[in-house]
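> My questions are about this predicted structure, shown below with the sequence.
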Amino acid sequence: MQKQLISAVALAASLLASFAVQAADTAELKVKGVIRPASCAPSFTGGGVVDYGVIPASTLKAGQFTTLPTKDVTMNITCDATTKVAFKAVDNRQSSVISGLMQYPEENFGLGAVGGKNTGGYSIRMTQPTGDGANLTLLATNNNGQSWGSAAGVTKIHMFSFGNNASTPGAYKQLSAKISLTAYINKPEELDLTREIPLDGSATIEVVYL
């Protein structure tokens, strides 16, 4: 009986040693990497700042929204290879949007708030789009690119692209367009004019690869 026990222990030890040798005989080779589309970077002339300077409170008229002069900047999208892209505009001051300030709420970007009072808003028009030196059409879609149509105003509910016709986005390496921004100030009685009120609009342009 003792011999059988010793033999069983020896067999178990032998099996464990065999498994250990087998485990040591394997090694895993992993292959990693990422296939990524060409990189495209949006930018604006003037560092992306539209500055209205000092606006005297005395120029605001009671009971009325005040329209400020339209200012222009240029938006560029530069890719490291010919690429088909679109973009979205995200309002970083959405909580400060004033209802009724504009005819189309989706074009109304907020200008921030001071003391719990919303300062105003602004709209964005985009014209003169070009791609690799050729004149293009600004396109918009509200169904994630299933169909496209021509556009001018930039909204928060559409995705935009560029093409040489009114229905099909094209692929380009260098895109450019003029942005005309018009700001509106809230009615003076809706503002705390005992303090300085900065215009604090902020929107993010998000590039989408098609």
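Ah, there it is. Residues are numbered from 1 along each chain as shown.

> switch to C-alpha atoms for all contacts and neighbour counts from now on
Will do.

> all helices for the protein, in order.
Listed from the start of the chain, the chain has helices (DSSP state H) covering 2-24.

> distance between the longest strand seen in it and the chain's centre?
Scanning the chain for the strand with the most residues, using DSSP state E, yields strand 71-91. Here strand 71-91 is found 10 Å from its chain centre; the criterion is Cα atoms, centre = their mean, to the nearest Å.

> Name the residues of it that are buried.
72-79, 82-91 (16 or more other Cα atoms under 10 Å).

> any idea how far residue 158 is from residue 55?
Distance, residue 158 to residue 55, using Cα to Cα, to the nearest Å: 32 Å.

> who has more neighbours, those two?
Set residue 158 next to residue 55 and count neighbours by other Cα atoms under 10 Å: residue 158 wins out with 18 against 14.

> Quick check: the more buried one touching residue 141?
Yes. Assessed by Cα atoms under 8 Å, residue 158 is found in contact with residue 141 at 5.5 Å.

> And for stretch 111-129, what's in contact with it?
By Cα atoms under 8 Å, 6 or more residues apart in numbering, the surrounding residues in contact with stretch 111-129 are 93, 95-98, 101, 107-110, 135-138, 152-155, 162, 175-186, 190-192, 197, 199-202.

> rerun that using 6 Å as the cut-off
93, 96, 107-110, 136, 152-154, 176-186, 191, 199-201 (Cα atoms under 6 Å, 6 or more residues apart in numbering).

> Equivalent analysis for stretch 174-187, please.
By Cα under 6 Å, 6+ apart, stretch 174-187 touches 63-68, 70-78, 119-132.

> for residue 137, what are its contacts?
162-164.

> can you put those residues in JSON lines and add neighbour count and distance to residue 40?
Converted to JSON lines, the contacts of residue 137 look like this (neighbours: other Cα atoms under 10 Å; distance: Cα to Cα, whole Å):
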{"residue": "162", "neighbour count": "31", "distance to residue 40": "14"}
{"residue": "163", "neighbour count": "22", "distance to residue 40": "17"}
{"residue": "164", "neighbour count": "16", "distance to residue 40": "20"}
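
> Closest one to residue 207 out of those, please.
Using Cα to Cα, residue 162 comes nearest to residue 207 of the contacts of residue 137, at 12.4 Å.

> Isn't the closest one up against residue 169?
Yes. Using Cα atoms under 6 Å as the test, residue 162 is close enough to residue 169 to be in contact (5.2 Å).

> Residue 141 is in contact with residue 150, isn't it?
No. In this structure, residue 141 is not within contact of residue 150 by Cα under 6 Å, at 9.0 Å.

> alright, now check it against this:
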Amino acid sequence: MKKTAIVIALLSSVAASGVANAANSQATMKLEGSIIPATCNIKVNGSTSSTLSLGKITAAQLEQNGGTTLLPNKNVSLNITCPSPTFVGFQVMDLGEKAGQVELSGVKDTGLFSLGTTKSGAIVGGYFIDFESGKIDAKKVTNFISSASLDGKWSKFTGKLDAMKKSIYSWSTESAMSYPSIGFSHEVGLTIHPYINPLSASDAADKIELSGEATYDLVYL
């Protein structure tokens, strides 16, 4: 009897609904959702925030007669790990003081990052970054490539990384291929080339803090 009562109640409900909405001859159902790329992690020297020490530089170590002082290079490891094979790249943005206005030997370049300013407001120095090596899932990278947008047009890249987030950088393990390679683990070796600009006598007499900051932004391709 219990089973019969349940069936009757259900039929009664449907019938009542049909009467109440007799004016509706059509109902609409929509399906919505999204497919998102695998979430990857990007780290510099094994962390989401890494500080490189340039040490303490005395005035006696600076180049004399208006020369640029080249500081020891620094090596950085950029790692991108993904839960499934993914095409990835990155962009770089200089966050230092007077970013985009940095000079080397009197010449401005979009590939120069800021190391801060003196008390007088002069840019104390800068640095530039280039690729050293790379691996995708332990396979050696043979080509570093760049693109001005995500339009699929890539070209072989050599030189300094752009400091104003205008280029996307990626890499390939195929020597004859100028398109990104897919993988779980992407490891890129970068070399940082810091330098100090010629300083005025008044600036050189003060303690100057070298302070540079840049972000590496992960890009899904």
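Received it, and whenever you're ready, just let me know what you need. All figures in this text were calculated on a predicted structure; none of them were measured in a lab.

> corresponding residues in structure 2 for the longest strand of structure 1?
Across structure 2, the stretch matching strand 71-91 of structure 1 (TM-score structural alignment) is residues 74-94.

> Could you list the residues in contact with that stretch?
Residues from elsewhere that reach stretch 74-94 of structure 2 (Cα under 6 Å, 6+ apart): 40-45, 113, 163-165, 168-170, 182-192, 214-221.

> cutoff 7 Å now
Stretch 74-94 of structure 2 is contacted from outside by 38-45, 113, 162-165, 167-170, 180-193, 213-221, using Cα atoms under 7 Å, 6 or more residues apart in numbering.

> which among the residues you listed end up buried?
40, 42-45, 113, 162-165, 167-170, 180-193, 213, 215-216, 218, 221.

> Out of these, list just those in strands.
In this view, those that belong to strands under DSSP E are 42-44, 113, 168-170, 183-193, 215-216, 218.

> Tell me who's in contact with residue 49 of structure 1.
Residue 49 of structure 1 neighbours (Cα under 7 Å, 6+ apart): none.

> what do you get for the one 5 residues further on?
Neighbour list for residue 54 of structure 1: empty [criterion: Cα under 7 Å, 6+ apart].

> Give the aligned equivalent of it in structure 2.
Using TM-score structural alignment, residue 54 of structure 1 pairs with residue 56 in structure 2.

> Could you do residue 126 of structure 1 as well?
Residue 126 of structure 1 maps onto residue 131 in structure 2, by TM-score structural alignment.

> repeat for residue 105 of structure 1
Residue 105 of structure 1 maps onto residue 109 in structure 2, by TM-score structural alignment.

> I'd like to know how far its match sits from residue 103 of structure 2.
From residue 109 of structure 2 across to residue 103 of structure 2, the span is 7 Å (Cα to Cα).

> Same check on residue 214 of structure 2?
For residue 214 of structure 2, the distance to residue 103 of structure 2 - Cα to Cα - is 17 Å.

> Name all residues that make contact with the residue nearest to residue 111 of structure 2 when sequence neighbours are not counted.
By the measure of Cα to Cα, 6 or more residues apart in numbering, the closest residue to residue 111 of structure 2 outside its immediate chain neighbours is residue 162, 4.5 Å from it. With contact taken as Cα under 7 Å, 6+ apart, residue 162 of structure 2 is in contact with 92, 110-111.

> Neighbour count: residue 109 and residue 103 of structure 2, which is higher?
Between residue 109 of structure 2 and residue 103, residue 103 has the larger neighbour count (other Cα under 10 Å), namely 20 against 16.

> and the more buried one, what does it touch?
Residue 103 of structure 2 sits next to residue 109 when contact means Cα under 7 Å, 6+ apart.

> The same query, at a cut-off of 10 Å, please.
109-114, 123-127, 197 (Cα atoms under 10 Å, 6 or more residues apart in numbering).

> The closest residue to residue 70 of structure 1 other than its chain neighbours and residue 52 of structure 1: what is the separation?
Spatially, and ignoring its direct neighbours in sequence, residue 70 of structure 1 is nearest to residue 182 (4.5 Å; Cα to Cα, 6+ apart). As judged by Cα to Cα, residue 182 of structure 1 and residue 52 of structure 1 stand 10 Å apart.

> Structure 2: which residue goes with residue 167 of structure 1?
In structure 2, residue 167 of structure 1 lands on residue 178 (TM-score structural alignment).

> Which residue in structure 2 aligns with residue 41 of structure 1?
Aligned by TM-score structural alignment, residue 41 of structure 1 pairs with residue 41 of structure 2.

> if I pick that match, what's in contact with it?
Counting by Cα under 10 Å, 6+ apart, residue 41 of structure 2 touches 48, 79-83, 185, 218.

> between these, which is closest to residue 18 of structure 2?
residue 83 (50.1 Å).

> quick revisit: who wins for neighbours among the contacts of residue 103 of structure 2?
residue 113 (32 neighbours).

> from what I can see that residue touches residue 98, true?
Yes. Between residue 113 of structure 2 and residue 98 there is a contact at 9.2 Å, judged by Cα atoms under 10 Å.

> who's in contact with residue 152 of structure 1?
Counted by Cα under 10 Å, 6+ apart, residue 152 of structure 1 has contacts 124-128, 137-140, 160, 179.

> again, only using 7 Å
Contacts of residue 152 of structure 1 by Cα under 7 Å, 6+ apart are 125-127, 138.

> for residue 151 of structure 1, same thing?
Neighbours of residue 151 of structure 1 in contact, by Cα under 7 Å, 6+ apart: 138-140.
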